[in-house]
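K.L.:
I would like the atomic coordinates for the input below:
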Amino acid sequence: MNYKFNEQGSINLLEKLVNIASPSGYTMNIMKFMEKYLTELGIPCKRTNKGALIVSFDGENQQRHRLLTAHTDTLGAMVKEIKSSGRLKLAMIGGFNWNAVEGEYCTIHTANGDKIRGTILMHETTVHVYRGAGDLKRDENHIEVRLDAKVTNAEETRQLGIEVGDFVSFDARFEITETGFIKSRHLDDKASTALLLQLMKHLKENHVQLPYTTHFYISNNEEIGYGGNSNIPENVVEYIAVDMGAIGDGQASDEYTVSICAKDSSGPYHYDLTRHLVKLAKDNGIQYKLDIYPYYGSDASAAIRAGFDVRHALFGPGIESSHAYERTHVDSLNATAELLFAYVTSPMMEMED
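P.N.:
From the prediction side, this is the model:
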């Protein structure tokens, strides 16, 4: 059975996902959204103690299992200090550069459930006051949140319900262009999450019989290093992380193909499984790029570090300007969706001697 990529359905779902705040540690709302989405499709899922979701589709072979994962947690911040001015000092959640969020609108999520808006700015933003401010280092000592509230001191800010430890999310600013580009924060890794949800929907609605029992693991702590490193069913032989391809100087990945990772900062991915993915792409006419990501780790590498005896691999859509205001193209989503379907419906790779 051929798999036809549902472009509009995937884009609509992706827009919903990126607009649900989910910095690592504050993912309960997006996990509830996905649990409801799957339940309405008649697809049962279960929660882990860490708050992740696992969905299982029985296959013809129930002795050797596959697992595919994408993560729904994103970059974000936490209130580190309420300054004497009433503004907020931040602590990072995940790895990014402060200049990537300078000028961005944000939301402070208070413990009592209120959402208070603000803007992330340099303390020395006003050029009419701070000479040479453009040369100052963008770091936690200069970056602050200007609240959209009438506050002039720390006590007035606390009266709003804001306190140290409150989560701060960044606006997504989702946009789809007439030329097929998708611009948004948090495409890492909600683009892949949307594709896995759409694949599960297709499998359910078309009664697709998979050759192997296959698990879909939506993790929620990948950006801080331990998303998919537990709750892996014991019969899993192959573990695929579906995550972004990194684009930049010296990289092969682009925004129009599916990126297959041969190696990242954790070391090489499983050779035979990676070559199997390349062969599937070639056999099915799927546009792909093989690449190495020098400063990258995935849930698959986290599972290996945790000691799981699985063959691990990584592929996903190419994402430009990762961990900043990101961009991809519908062609890359399409190629990734096609490789996903080709993989889950293919015979399991055989090990070479």
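
K.L.:
Could you use CA atoms for every contact and neighbour count after this?
P.N.:
Noted.

K.L.:
Now do the strands in the stretch 51-200 of the chain.
P.N.:
In the stretch 51-200 of the chain, strands defined by DSSP state E, counting those that start in this stretch lie at 53-57, 59-71, 76-82, 88-93, 105-109, 115-122, 143-147, 167-170, 175-176, 181-184, listed in chain order.

K.L.:
Compare those strands and report which one is nearest to His202.
P.N.:
Shortest separation from His202 across these is recorded for strand 53-57, at 12.1 Å, computed as C-alpha to C-alpha.

K.L.:
on that earlier part again, among the strands of the stretch 51-200 of the chain, which is the most enclosed?
P.N.:
The highest average neighbour count among the strands of the stretch 51-200 of the chain, using mean count of other C-alpha atoms under 10 Å, belongs to strand 167-170 at a mean of 26.

K.L.:
quick revisit: just put the strands of the stretch 51-200 of the chain in a markdown table and tack on distance to Phe341.
P.N.:
Formatted as a markdown table, the strands of the stretch 51-200 of the chain follow (distance: least, C-alpha to C-alpha, whole Å):
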| stretch | distance to Phe341 |
| --- | --- |
| strand 53-57 | 14 |
| strand 59-71 | 11 |
| strand 76-82 | 32 |
| strand 88-93 | 33 |
| strand 105-109 | 37 |
| strand 115-122 | 39 |
| strand 143-147 | 43 |
| strand 167-170 | 32 |
| strand 175-176 | 24 |
| strand 181-184 | 22 |
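
K.L.:
Now show me the structure for the sequence below, then we'll compare the two:
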Amino acid sequence: MTSLTLREHVAEPANLWIRHSFSRWPAADEDDLWCDLATGRLRSPVYAAESGRGDAVDGSAAAELLRSVSDVVYVPPVAAEHGPLRSSIIEAAAAMGAPLLVQVVCDRLADTAAADLPPNATMVLDVLDRLVGQAVALREEFRENRQPSLPFAPAPLQDATLVWPLISGWTDQPEVLGPVTVRFAAAGARRVVPRSLELDARDRRLLAERLQTTWPEAFDALFHGGESVPDTAAFRSAAEAAGLEHRLPRPLPAAPLPERLRLARGLAGHLIELGDAAVSGGDAYYRAARFLDQDEVDIEAAAREGNLGVLPWLEGPAKHAVEQWLTAWRGD
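P.N.:
The predicted structure is shown next:
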């Protein structure tokens, strides 16, 4: 068995700010279907068995890896028997300050409560398995233009961020997104964020097999849809119309990691979002964010001493955005 390591990713809103993921992870519960938030791939016990990535993971080894990181570590779903593994990682993160993104499959929500997590851990709720499992009922409700009886009592949703799997030709369609986002809002959700799925042939086949008789239109979209990119604009419009937040704030480090690092990561996340939204000139925001993430400059001290202008990577609209953000942070 190979040594457990952390894989590195580009941290951005599209992958919920994940910087690190474990090279191996035990399989979740039998038949659970979930989205790998780090890669946008489909995950299931079948995948874990075929890939070898479902091997056992030692909790102490996983916790030890957190000593070397200060950015978001992804904690995927686990079966109940592997609960101690997740607990070890959460406890280590609480002690070391590394931010976590803890993913829970919808039906396993009772196993983890957002209120029980340390402040540097963010829980997200994956609804893909429930969406596929309730395909028959949901399809009929959509066809009859009835309010979909999507899951969830209101209470669990108040502290959780829902992750909506965006699948081209199916879950990115306005006729699905409109009633779904309204139902989420009515159930007490405050934030639903999209994760575009990058499905390969195996992923498409697995989903299509489950949906062939329960949701034929989804089957056709998966089987014949090709490699088109999901429509994120339709999701944003539906979420905003329902009064839902659709952006996840960047999870930030906590003590004993330095406050300077927390500030820099929060500011870098803000700049990345500005870059994503910019019609032109987004590179200036991304460049500044990249340098801030390297934590080589105390940006607040530089601003306080009037030295922002000497930073070669900070100019134009990015410099103005940094000044505005720091002013708001200080409460000036």
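
K.L.:
where does the TM-score land?
P.N.:
Once superposed, the chains reach a TM-score of 0.28 (TM-score structural alignment, normalised by the length of structure 2), with 159 aligned residues with a C-alpha RMSD of 6.6 Å.

K.L.:
on that earlier part again, can you tell me which of the strands of the stretch 51-200 of structure 1 is nearest to Leu14 of structure 1?
P.N.:
Short answer: strand 181-184, nearest of these by C-alpha to C-alpha, at 9.8 Å.

K.L.:
by contact count, what packs against that closest one?
P.N.:
For strand 181-184 of structure 1, the packing partners by 3 or more C-alpha pairs under 8 Å, 6 or more residues apart in numbering; DSSP states H and E come out as strand 175-176, strand 326-329.

K.L.:
Can you list the helices and strands that the last one packs against?
P.N.:
Put plainly, it is strand 326-329 of structure 1. Short answer (3+ C-alpha pairs under 8 Å, 6+ apart): strand 326-329 of structure 1 packs on strand 181-184, strand 311-319.

K.L.:
circling back: out of the strands of the stretch 51-200 of structure 1, the one nearest Arg305 of structure 1 is which?
P.N.:
Evaluated over the strands of the stretch 51-200 of structure 1, closeness to Arg305 of structure 1 peaks at strand 59-71, with 16.0 Å, by C-alpha to C-alpha.

K.L.:
Can you check what angle separates the closest one from strand 53-57?
P.N.:
160 degrees (axes from the mean of the first three to the mean of the last three C-alpha atoms, to 10 degrees).

K.L.:
quick one: the helices in structure 1?
P.N.:
7-18, 28-40, 154-159, 187-205, 271-283, 299-305, 330-344 (DSSP state H).

K.L.:
wait, what's in contact with Ala91 of structure 1?
P.N.:
Contact analysis of Ala91 of structure 1 by C-alpha atoms under 8 Å, 6 or more residues apart in numbering lists Ala77, Met78, Val79, Lys80, Glu140.

K.L.:
what do you get if the cut-off is 6 Å, keeping everything else the same?
P.N.:
Contacts for Ala91 of structure 1 (C-alpha atoms under 6 Å, 6 or more residues apart in numbering) come out as Ala77, Met78, Lys80.

K.L.:
Which of the residues you listed sits closest to Leu203 of structure 1?
P.N.:
Checking these one by one against Leu203 of structure 1 (C-alpha to C-alpha), the nearest turns out to be Ala77, at 36.6 Å.

K.L.:
Next one: the closest one from Thr336 of structure 1, what distance?
P.N.:
Distance, Ala77 of structure 1 to Thr336 of structure 1, by C-alpha to C-alpha, to the nearest Å: 30 Å.

K.L.:
same thing with Gly316 of structure 1?
P.N.:
To Thr336 of structure 1, Gly316 of structure 1 is 6 Å away according to C-alpha to C-alpha.

K.L.:
before we move on, the earlier item: Arg311 of structure 1: which of the helices of structure 1 is closest?
P.N.:
With C-alpha to C-alpha as the yardstick, what comes closest out of these is helix 271-283 (6.8 Å).

K.L.:
mind listing what's buried in that closest one?
P.N.:
Buried residues in helix 271-283 of structure 1, counting neighbours by 16 or more other C-alpha atoms under 10 Å, are found at Asp272, Leu273, Thr274, Arg275, His276, Leu277, Val278, Leu280, Ala281.

K.L.:
Let me see the residues that make contact with it.
P.N.:
Here helix 271-283 of structure 1 has contacts from Ala313, using C-alpha under 6 Å, 6+ apart.
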